[in-house]
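[1] Provide a 3D model corresponding to the input given below.
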Amino acid sequence: MTRPEEFIEGQFIVKVIASQIRKGNVVEVDDQLYAVLKAESFFPGKGTPTTQIDMRRLSDGVKTSQRYKTTEQVERAFIETKDHNYLYQDGESYAFMNMENYEQVTVPADVIGDQAVYLQENMTTQISLYNGVPVGIELPTRVTLEVTETEPVTKGQTASSSYKPAVLSNGLRVNVPPHIGVGTRIVVLTEDNSYVERAKD
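    Here you go, the predicted model:
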């Protein structure tokens, strides 16, 4: 009898073009499964557009990079995504709780990557699991953080003049408008660390 996961692997591999691959997807290359750590498409003025995919082999954690034409077909494995609450950091990994069955899941640091700086206790995240193994994580698109260091507000500066550097309560450095001072809570996009607006709370 086949084990259910083998059946799942065989049934849920779909072909997509390389430019549709995103961080957290699982792809099959040469009969091996890889978790995508980063996917970036390049569109040069001349020449062929390409997509570079940085990935980690699920079987042994070995990292590799592959470059494809953006329209080339890549085999993507079906994975399930579930809501998990962030609990705490434990060395090189992070503990989350499945909100349906209260089981704990440990996610390695390289699956979370640079986004780890945004993790806050009880934050709801979406974790992608492949046969129970965490392969990707999606944080909320926006988080609210407090400015802990920045240049003083200068009177007479308009909001449209150049941004200034600031340090946030999680240690992250971002650029904020001149009217934002220390102690102000601001909304930041987790995707690119950019300032959105002053928090309304």
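
[2] going forward, measure contacts and count neighbours with C-alpha atoms only.
    Noted.

[3] remind me, longest helix of the protein?
    Taking DSSP state H as the criterion, the chain has its longest helix at helix 4-11.

[4] how near is the closest residue to Arg198 other than its chain neighbours to Asn175?
    Distance criterion C-alpha to C-alpha, 6 or more residues apart in numbering; nearest residue to Arg198, sequence neighbours excluded, is Ile186 at 4.3 Å. Using C-alpha to C-alpha, to the nearest Å, Ile186 is found at 11 Å from Asn175.

[5] cool, and Arg57?
    Distance, Arg57 to Asn175, using C-alpha to C-alpha: 36 Å.

[6] next: Glu146.
    13 Å.

[7] what's in contact with the strand or helix carrying Ile137?
    Per DSSP states H and E: Ile137 is located in strand 133-138. By C-alpha atoms under 8 Å, 6 or more residues apart in numbering, the surrounding residues in contact with strand 133-138 are 23-26, 35-37, 105-107, 111-112, 125-129.

[8] to compare against the first, here's the next sequence to fold:
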Amino acid sequence: MIQSNDLRSGMSILHEGNLYQVLDTSQNKTAQRQMIIKAKVKNMRTGSVVELTFIGGDKLQPAHIDKRDMQFLYDAGEAIVFMDEESYEQIEIPKSQLEWELNFMKENSIVTVVFYESEVLGVNLPEKISLEVTEAEPAVKGDTATNAQKNAKLETGFDIRVPLFIEQGQIVIVNTTDGKYAGREQKR
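    This next block holds a predicted model:
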């Protein structure tokens, strides 16, 4: 057990049957009252973010989260199949659990799969990922207003806004948290 005073960003706890990851905490101590701890937490099963309030000294149950690097093997229709590269064990994760992540994953890529005991919670992607542009609108000459952008489609099928100089076949860097263009890879 851990005390509520010891909560830190990144910790995982089990509270009222829910599995949470702590995003941020704040403590409020007044002269005549007990310390109040407010924790902004993310439900690791649903993805929703809520704020929990604890009194200083409350006992909380830590949750041991296991992370394993796995290879994205193939799309099996309703699920995505991943393989542990060390044990060659394969698991299936329903597509409904990976809607956002599928925009940035391509076959044979390595991702971090998150487990709690034997339950698969989801996939952690790197903050930025490189993907090829498969379709890009032509740039209109003279359309050079500040930060002018055009539509493009990535190899995963994800639509993104990119600067006018990006062309089909180029590799762009995409931020996986908001799905926005973050730069382009330089040619080697």
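
[9] ok, Arg57 and Asn175 of the first structure, which is more surrounded?
    Legend: neighbour count by other C-alpha atoms under 10 Å for Arg57 of the first structure and Asn175, higher for Arg57 (18 against 15).

[10] neighbours of Arg76 of the first structure, how many?
    Arg76 of the first structure has 22 neighbours, counted by other C-alpha under 10 Å.

[11] can you pull out the helices in the first structure?
    Taking DSSP H to define them, one finds helices in the first structure at 4-11, 109-112.

[12] which residues do Ile186 and Asn175 of the first structure both contact?
    What both Ile186 of the first structure and Asn175 touch, as defined by C-alpha under 8 Å, 6+ apart, is the set Tyr195.

[13] state the distance from the residue with the largest distance to the centre of the first structure to Pro49 of the first structure.
    Within the first structure, Gly156 marks the point farthest from the mean C-alpha position, 38.6 Å out by C-alpha atoms, centre = their mean. As judged by C-alpha to C-alpha, Gly156 of the first structure and Pro49 of the first structure stand 46 Å apart.

[14] swap in Glu80 of the first structure?
    For Glu80 of the first structure relative to Pro49 of the first structure (C-alpha to C-alpha), the value is 30 Å.

[15] ok, Ile171 of the second structure touching Ala182?
    No - the pair Ile171 of the second structure / Ala182 is not scored as a contact, 11.3 Å apart, by C-alpha atoms under 8 Å.

[16] just tell me what Thr148 of the first structure corresponds to in the second structure.
    In the second structure, Thr148 of the first structure lines up with Thr134, judged by TM-score structural alignment.

[17] count of neighbours near its match?
    16.

[18] picking that back up, neighbour count for Glu80 and Pro49 of the first structure, which is higher?
    Neighbours were counted for Glu80 of the first structure and for Pro49 using other C-alpha under 10 Å; Pro49 has more, 15 against 12.

[19] and the more buried one, what does it touch?
    Contacts of Pro49 of the first structure (C-alpha under 8 Å, 6+ apart): Ser41, Phe42, Phe43, Lys69, Thr70.

[20] who wins on neighbours among these?
    Sorting the contacts of Pro49 of the first structure by how many neighbours each has (other C-alpha under 10 Å) puts Thr70 first, at 21 neighbours.

[21] measure that residue to Glu80 of the first structure for me?
    Thr70 of the first structure is 25 Å from Glu80 of the first structure, where distance means C-alpha to C-alpha.

[22] same deal with Ser161 of the first structure?
    45 Å.

[23] ok, now Glu103 of the first structure?
    Look at Glu103 of the first structure and Glu80 of the first structure: by C-alpha to C-alpha, they are 16 Å apart.

[24] do Leu129 of the first structure as well
    Distance from Leu129 of the first structure to Glu80 of the first structure, by C-alpha to C-alpha: 5 Å.

[25] picking that back up, okay, and the strand holding Ile137 of the first structure goes to which residues in the second structure?
    Counting by TM-score structural alignment, strand 133-138 of the first structure sits on residues 119-124 of the second structure.

[26] give me the mean distance between the matching stretch and the first structure.
    Superposed on the first structure, stretch 119-124 of the second structure shows a mean distance of 1.7 Å to its aligned residues (mean C-alpha distance after the TM-score superposition for the first structure).

[27] for that stretch, buried residues please.
    By neighbour count on 16 or more other C-alpha atoms under 10 Å, the buried set for stretch 119-124 of the second structure is Val120, Leu121, Gly122, Val123.

[28] neighbour-wise, which of Ile171 and Ala182 of the second structure wins?
    Ile171 (21 against 15).

[29] in the first structure, what residue corresponds to the more buried one?
    Ile171 of the second structure maps onto Arg185 in the first structure, with residues paired by TM-score structural alignment.

[30] could you find the closest non-adjacent residue to that match?
    According to C-alpha to C-alpha, 6+ apart, the nearest residue to Arg185 of the first structure is Glu146 (4.2 Å).

[31] my guess is the one you found meets Ala166, correct?
    No - in this structure Glu146 of the first structure lies outside contact range of Ala166 using C-alpha under 8 Å: 10.0 Å.

[32] and for the closest residue to Gln73 of the first structure other than its chain neighbours, the neighbour number?
    Excluding the flanking residues, the one nearest Gln73 of the first structure by C-alpha to C-alpha, 6+ apart is Ile17, at 4.5 Å. If you count neighbours by other C-alpha under 10 Å, Ile17 of the first structure ends up with 16.
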